[in-house]
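Participant: Quick one, fold the following:
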Amino acid sequence: MEKEEIKGAPVEGVELIVPQRHVKRVKTALEQRKLLNKKKGIAQLYDAKTWGSVNEQYMSIPTTMIIGVIDNLEDQNPIPPEVTYKYTFELLSLEDIKGEITAKSYDVPPEDYEPWRRNPFLKAVKESLEALPPELLESLGGSLNVLISDFPTTYTIYRPMLLLPRNRFTSSYGSTLSHALLLHSPDFQPFWERVAAAVGVTHIAINAGIPLQATPLDTVPQNVGGTPIENVFRSPRDLTPVYGFFGPPPSAQTLSAPSTTDFDTALWVTSTQNGIQQTWAPLYTMFSRGNIREKTRLLNLPSVNTSVEEPRGCTAVDLYAGIGYFVFSYKKAGVSKVLCWELNPWSIEGLQRGAKLNGWRTKVVKSDSVRSQPLSESADVIIFPHSNEYALDDLAQTRRITDLPPVRHVNCGFLPSSKLSWGNAVSMLDREFGGWIHAHENVGVNDIEKRKAEVVTEMEGHLDFAGLRGEVRCEHAEKVKTYAPGVFHVVFDIWIGRTESLPIS
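Facilitator: Modelled structure (predicted):
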């Protein structure tokens, strides 16, 4: 295969023709998605007959989006992988003004189109493909340029693993290459080895969404908020390792009762956000990079900082702790102790390892031992490895044998809704000082205000059921990220003031 095949005729880029009153909005939307072609620049259009009326100026805004044929909106040219023209307005949240925006194509010179010149991963792919035996490369079909375009331009590195998005390996136009690479053919291991070495990793995997439904492997206890058919462990069932040993394959045994050897032989990867290290086994545990917005908010939340500064300090509770997503933000903010409930043994192991990386001490407490053993006063994070259904009893026993600072924050971070844990959360807050419940929900974009009022009403109902009364209000509704089209992951910050027992009638 000749290297000259990389060069070719100019491809077509997209320019958006926009009324001047919308230019700022469109430009901002493109910048946020890193789709604005700053090199070409925004230009005025003076041909009013073609691009509007003499009463309004139109501007040409060049994008970095590439299409094959501008008139064929069904074309799914593979570059870039995140965008085809037909999805432009939905992607940019401009659907309400799409009728006022036109598009035209412009020629993109090949030197601007060669993504491997600015993408370390694609550069490694190109060089690794070129190093394959010619007959093996030819068996894949297509030119080198086409083969490279089958690979994603986006990727994530969690040391020591390179994680690639699945969408580029399931498309029809990349099926030949996809099958060859995903079937772990020994012929292609040298290819992945070269790629791994070039980007500085030892393992490579292809990502997949976390299935919400359980499989026959999930013969495990259920948490509050789970159902018998739900993947309550949020295990990454469909992650596909393509290079390197990731550990023992998931089974009913390794999922619910892993051995020390299972933990020690598994691959553990790390990520650092806000100066906080987290670690997990990608074959067994999910990691949500998009939660950084909420982690950062908790780290700087005035109500957390105020609680930390009180003379006795404060305790935070996380009823769905995972690998420490929000636990570590509380600790870094200065919270005295964090009490955690978590079912997944792999998440508990990650929580302990992550705490150690950050210099925090953990203590795992079984249900029977909390009643008989004093907890170490030096433990920063106390972990209960069972359902949060028993959280109230665990807390009561802990208070009897440990001088625990007031519980001021309870985090309920389960999706699509954490509402089945709210009854326990209400009763866990300190009755004298009150505190905050951070309730996670999936909510339609147009229903957030309505849901805010409903959450307050439901919290009041839980207070009443517990025989308590006190002020309840929603101080804030934080939109964390988009969960699905038209649906947001929202956190409701619910304040519950000092409570007292209802009079006996």
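Participant: use CA for all of it now, contacts and neighbours both
Facilitator: OK.
Participant: Check which helix or strand the nearest residue in space to S347 that is not next to it in sequence maps to.
Facilitator: Nearest non-adjacent residue to S347, counting by CA to CA, 6 or more residues apart in numbering: I323, 4.8 Å away. Using DSSP states H and E, I323 sits within no helix or strand.
Participant: quick one: contacts for I323?
Facilitator: Q278, T279, W280, S347, I348, E349, G350, L351, G354 (CA atoms under 8 Å, 6 or more residues apart in numbering).
Participant: Determine the longest helix present in the protein.
Facilitator: Longest helix in the chain by number of residues, with DSSP state H as the criterion: helix 448-465.
Participant: Now show me the structure for the sequence below, then we'll compare the two:
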Amino acid sequence: MEVDMDATPTQENLTTTRQHNGRAHAKDGRPKKPKSESKLAAVVRCWLTSVLPTLPGLPLSAGSSLLEWSIETLVSQAPKRWVIYEPMVLLPTGSFSFSAGLPASTPPVASLTSPAPPLWQNVLSAVSHEQQDQLWRDILLALSPSARGSGKGDIHNAQLTHLAVNEGIPLHQEGKEDAENILRSPTGLRPLYGDFGPATTESGGAPTTVDFQRAFWVSTKQNGLYQTWAPRWSMFSRGNIKEKARLLDWKHGDANDRWAVDLYAGIGYFVFSYAQRGLRVIGWELNPWSAEALRRGAARNGWSVRVVRRATDLARPTSDAVFSNTRVDDDTDEAGDTEDTDNDGVDDDNESPEIVIFVEDNQHAARRLAELRAAAAESSSSPPSQKLGEVVHVNCGLLPTSRDTWRTAFDVVVGGPSTSGSSNSTERTGWLHLHENVGVEELTSRQEEIQAMMTTWAGEMPGTCKAIVEHIEQVKTFAPGVWHCVFDVRITLLSES
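Facilitator: The predicted model follows:
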């Protein structure tokens, strides 16, 4: 379950002008109904009322106007939004005056004897750990949903157990300003309450099965599909829900023996949309934590999935890694075991997994897909389930740009098999979904630039190849005046059979 709440704003201080006996009035003169206080604000108010008068050095005696003023000010500064990813509550950046790199024990920035109301960091540094934990526990208890079911044994957790403050994804690796954070690791996450698992892997390197087992995992449901991830190790973007829904609504026609390729699979943002529409999916993901999250999420949604991450398995012929029915399920501690998961725990003798993810750089994608094409040509008698069929979607979902993979994506579509038929010519269509951050004023020029690139590439192909940028989807704002955009490129090939 995903819940995004807006709390009701409170008054900034007790000196706010109150008209008509303390109640605001509508234009017609009737008093407005006072807005109810959010659950979180109510908890914060109760905690402050109990704690503030006990703090040494603060002239906040019970019943004093300064105490009331301080409480109202601090409540107004408390978080007004939160998101629930069961069993965790995630607060927005800056909640309770926390900021990246500022520990809770930071000394107060103002004197506790000042007549001004104390700031949140002043208060949190003055109270005991037990008092802090009581606030966090009270918040979790107040925001915990009642146990309820949605049928088929789907019961939401009635008690939320973990609380954290979100932070932006850093551009560089922690402690390495010259090393880009290419794994998009959320190292700025600030746990407030609950065990989030170890902050480092057991070996200090690639995660093992034991590391996955020790980690804290959360989940949410969007568009009817579960997604799972470890918040200490991989990110989650709620804003992609619109793009996921768009792909779910895409008209694929007959999905039989059709494939989608995701060059930035992540935790399964778009992989799951394709799988839900009946496409088989092959993808690449560099972050082993995200790949493990995808594996868990796919299994929860009922799809068979294979994650190829062990060095020996990555070295196997690509067709074996994708189509082999040999199940690797030894639960060893070696980093990066290949794992299969399907509905009944046993691989079907005639079926390979619906989703296959390679934990490696997607620069290997072109080679691997070419190998699959060659293997299919050599084994024309093999059943369709054992061959890479027509690729109808290629997703390039990296921001700020996925440009480095656009040629690979183009070649994946145009290099596929022709659709069989009785006529003298065959036509097939595939789509590229190219993600990029673009300024609002640059949308038209960027579309023209991409169109020129696609036209050049299409002209290099034998037969008739057309590549048209048919649509720009503005997914969400990335920064003021900048949109996360997806350029949909329709590729149509007409070849003589």
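Participant: Please, where are all the helices along the stretch 1-150 of structure 1?
Facilitator: With DSSP state H, counting those that start in this stretch as the definition, the stretch 1-150 of structure 1 shows helices at residue ranges 23-32, 48-51, 88-91, 110-113, 120-130, 134-139, 144-149.
Participant: any idea how far F89 of structure 1 is from the most centrally placed residue in structure 1?
Facilitator: Note on structure 1: the residue nearest the mean C-alpha position is S288, at 2.9 Å, using CA atoms, centre = their mean. Look at S288 of structure 1 and F89 of structure 1: by CA to CA, to the nearest Å, they are 26 Å apart.
Participant: can you tell which of the helices of the stretch 1-150 of structure 1 is closest to T261 of structure 1?
Facilitator: In terms of CA to CA, the element of those nearest to T261 of structure 1 is helix 120-130, at 33.4 Å.
Participant: with structure 2 superposed, average distance for the closest one?
Facilitator: Here the mean offset of helix 120-130 of structure 1 against structure 2 after fitting is 2.4 Å, by mean CA distance after the TM-score superposition for structure 1.
Participant: quick one: which helix or strand includes H393 of structure 2?
Facilitator: Secondary-structure assignment from DSSP H and E places H393 of structure 2 in strand 390-396.
Participant: how about that strand, which residues of structure 1 does it hit?
Facilitator: The aligned range for strand 390-396 of structure 2 in structure 1 is 406-412, by TM-score structural alignment.
Participant: returning to what we had before: okay if I get the contacts of I323 of structure 1 as TSV plus neighbour count?
Facilitator: Formatted as TSV, the contacts of I323 of structure 1 follow (neighbours: other CA atoms under 10 Å):
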residue	neighbour count
Q278	24
T279	25
W280	26
S347	25
I348	23
E349	17
G350	24
L351	27
G354	23
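Participant: For those residues, give me JSON lines that also has distance to A43 of structure 1 and secondary structure.
Facilitator: Output for the contacts of I323 of structure 1, formatted as JSON lines (distance: CA to CA, whole Å; DSSP: H, G, I helix; E, B strand; the rest coil):
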{"residue": "Q278", "distance to A43 of structure 1": "46", "secondary structure": "strand"}
{"residue": "T279", "distance to A43 of structure 1": "48", "secondary structure": "strand"}
{"residue": "W280", "distance to A43 of structure 1": "48", "secondary structure": "strand"}
{"residue": "S347", "distance to A43 of structure 1": "53", "secondary structure": "helix"}
{"residue": "I348", "distance to A43 of structure 1": "56", "secondary structure": "helix"}
{"residue": "E349", "distance to A43 of structure 1": "56", "secondary structure": "helix"}
{"residue": "G350", "distance to A43 of structure 1": "52", "secondary structure": "helix"}
{"residue": "L351", "distance to A43 of structure 1": "53", "secondary structure": "helix"}
{"residue": "G354", "distance to A43 of structure 1": "51", "secondary structure": "helix"}
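Participant: of these, closest to P152 of structure 1?
Facilitator: Using CA to CA, W280 comes nearest to P152 of structure 1 of the contacts of I323 of structure 1, at 24.1 Å.
Participant: just checking, what residue in structure 2 corresponds to the closest one?
Facilitator: Match for W280 of structure 1 (TM-score structural alignment): W229.
Participant: Distance check, its match against G297 of structure 2.
Facilitator: Applying CA to CA to W229 of structure 2 and G297 of structure 2 gives a distance of 8 Å.
Participant: cool, S495 of structure 2 as well?
Facilitator: Distance, S495 of structure 2 to G297 of structure 2, using CA to CA: 39 Å.
Participant: wouldn't R473 of structure 1 be in contact with I494 here?
Facilitator: Yes - using CA atoms under 8 Å, R473 of structure 1 is in contact with I494, at 5.7 Å.
Participant: how about the strands of the stretch 301-450 of structure 1, start to end?
Facilitator: Assigned by DSSP state E, counting those that start in this stretch, the stretch 301-450 of structure 1 shows strands spanning 315-318, 337-341, 362-364, 381-384, 407-412, 435-444.
Participant: Reformat those as TSV; add distance to V327 of structure 1 and mean neighbour count.
Facilitator: Converted to TSV, the strands of the stretch 301-450 of structure 1 look like this (distance: least, CA to CA, whole Å; neighbours: other CA atoms under 10 Å):
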stretch	distance to V327 of structure 1	mean neighbour count
strand 315-318	7	27
strand 337-341	7	25
strand 362-364	12	18
strand 381-384	8	23
strand 407-412	9	26
strand 435-444	13	24
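Participant: now these as JSON lines including distance to T270 of structure 1?
Facilitator: Output for those, formatted as JSON lines (distance: least, CA to CA, whole Å):
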{"stretch": "strand 315-318", "distance to T270 of structure 1": "21"}
{"stretch": "strand 337-341", "distance to T270 of structure 1": "21"}
{"stretch": "strand 362-364", "distance to T270 of structure 1": "19"}
{"stretch": "strand 381-384", "distance to T270 of structure 1": "19"}
{"stretch": "strand 407-412", "distance to T270 of structure 1": "23"}
{"stretch": "strand 435-444", "distance to T270 of structure 1": "25"}
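Participant: Perfect, that will be all.
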